[in-house]
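Asker: next come a sequence and a model predicted from it.
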Amino acid sequence: MGLLDNMKAKLGPAKDKVSDLAQRHGGSIEDRLDKAAKVVDEKTKGKYSEKIHAGTGKAKEAVERLAHPAERTPDTGTSAAPGGGTAQTPPTPPQTPPEGPPPTS
């Protein structure tokens, strides 16, 4: 068993615990993120508002992913669609040039 396998085996229980905590306290975590973002935005006098907002959004998404890990498929990282499939966009068909000579005007 390699080093990475050992680490995964040891981190498994911690991941489950974090997931459980995110499920139980997700709302209050998001409230605290908003509160911290507001304080930082006030301290920086709005200079970094866009970056603070983006970072807060990413943190909230991470909490959501931790709270609901079963909604993601482990091999591709795509969201699971209702009914067991994955929510992926279908491939676009290749475009073929029209047959025959080009139109004349």
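Answerer: Cool, the structure landed. What you are looking at is a predicted structure, and each value in this text was computed from that prediction instead of being measured.
Asker: going by C-alpha atoms from here, please, whenever you check contacts or count neighbours.
Answerer: Noted.
Asker: which strands and helices sit next to whichever strand or helix holds P13?
Answerer: Per DSSP states H and E, P13 falls inside helix 3-43. Packed against helix 3-43, as judged by 3 or more Cα pairs under 8 Å, 6 or more residues apart in numbering; DSSP states H and E, are the following elements: helix 49-67.
Asker: want to compare, so here's the second one:
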Amino acid sequence: MSIVDKVKEMFGGHADKAKDAVDKAGDMVDDKTGGKYADKVDMAQDKAKDFIEGAKPKSDGGQSAQ
């Protein structure tokens, strides 16, 4: 099992909480940097949320075709 599979398994049942954590972390970075990198932070947040969204359990037992 790869590290990516382990992370997906970990997030599987807690996707909403993980996405909230991504938002909070991005907000903290924006606050600490004065919004200087807000566009990059937003992009990273979107990519992280997409990854988490892809980690949700599927009806076929959590297996997804990649």
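Answerer: Yep, it's here. Remember, predicted model here, so these are calculated numbers, not experimental data.
Asker: could you check the angle the helix holding P13 of structure 1 makes with helix 49-67?
Answerer: Here the directions of helix 3-43 of structure 1 and helix 49-67 differ by 140 degrees (axes from the mean of the first three to the mean of the last three Cα atoms, to 10 degrees).
Asker: now the alignment partner in structure 1 of V41 of structure 2: closest residue in space, sequence neighbours ignored.
Answerer: By TM-score structural alignment, V41 of structure 2 lines up with I52 in structure 1. Once its chain neighbours are removed from consideration, I52 of structure 1 has its nearest residue in A37; the separation is 6.2 Å (Cα to Cα, 6 or more residues apart in numbering).
Asker: corresponding residue for that neighbour in structure 2?
Answerer: With the correspondence set by TM-score structural alignment, A37 of structure 1 lines up against G26 in structure 2.
Asker: gap between that match and Q45 of structure 2?
Answerer: When distance is defined by Cα to Cα, to the nearest Å, G26 of structure 2 is 7 Å away from Q45 of structure 2.
Asker: again, but for D30 of structure 2
Answerer: For D30 of structure 2, the distance to Q45 of structure 2 - Cα to Cα - is 12 Å.
Asker: tally of neighbours for E61 of structure 1?
Answerer: Other residues near E61 of structure 1 number 13, with proximity taken as other Cα atoms under 10 Å.
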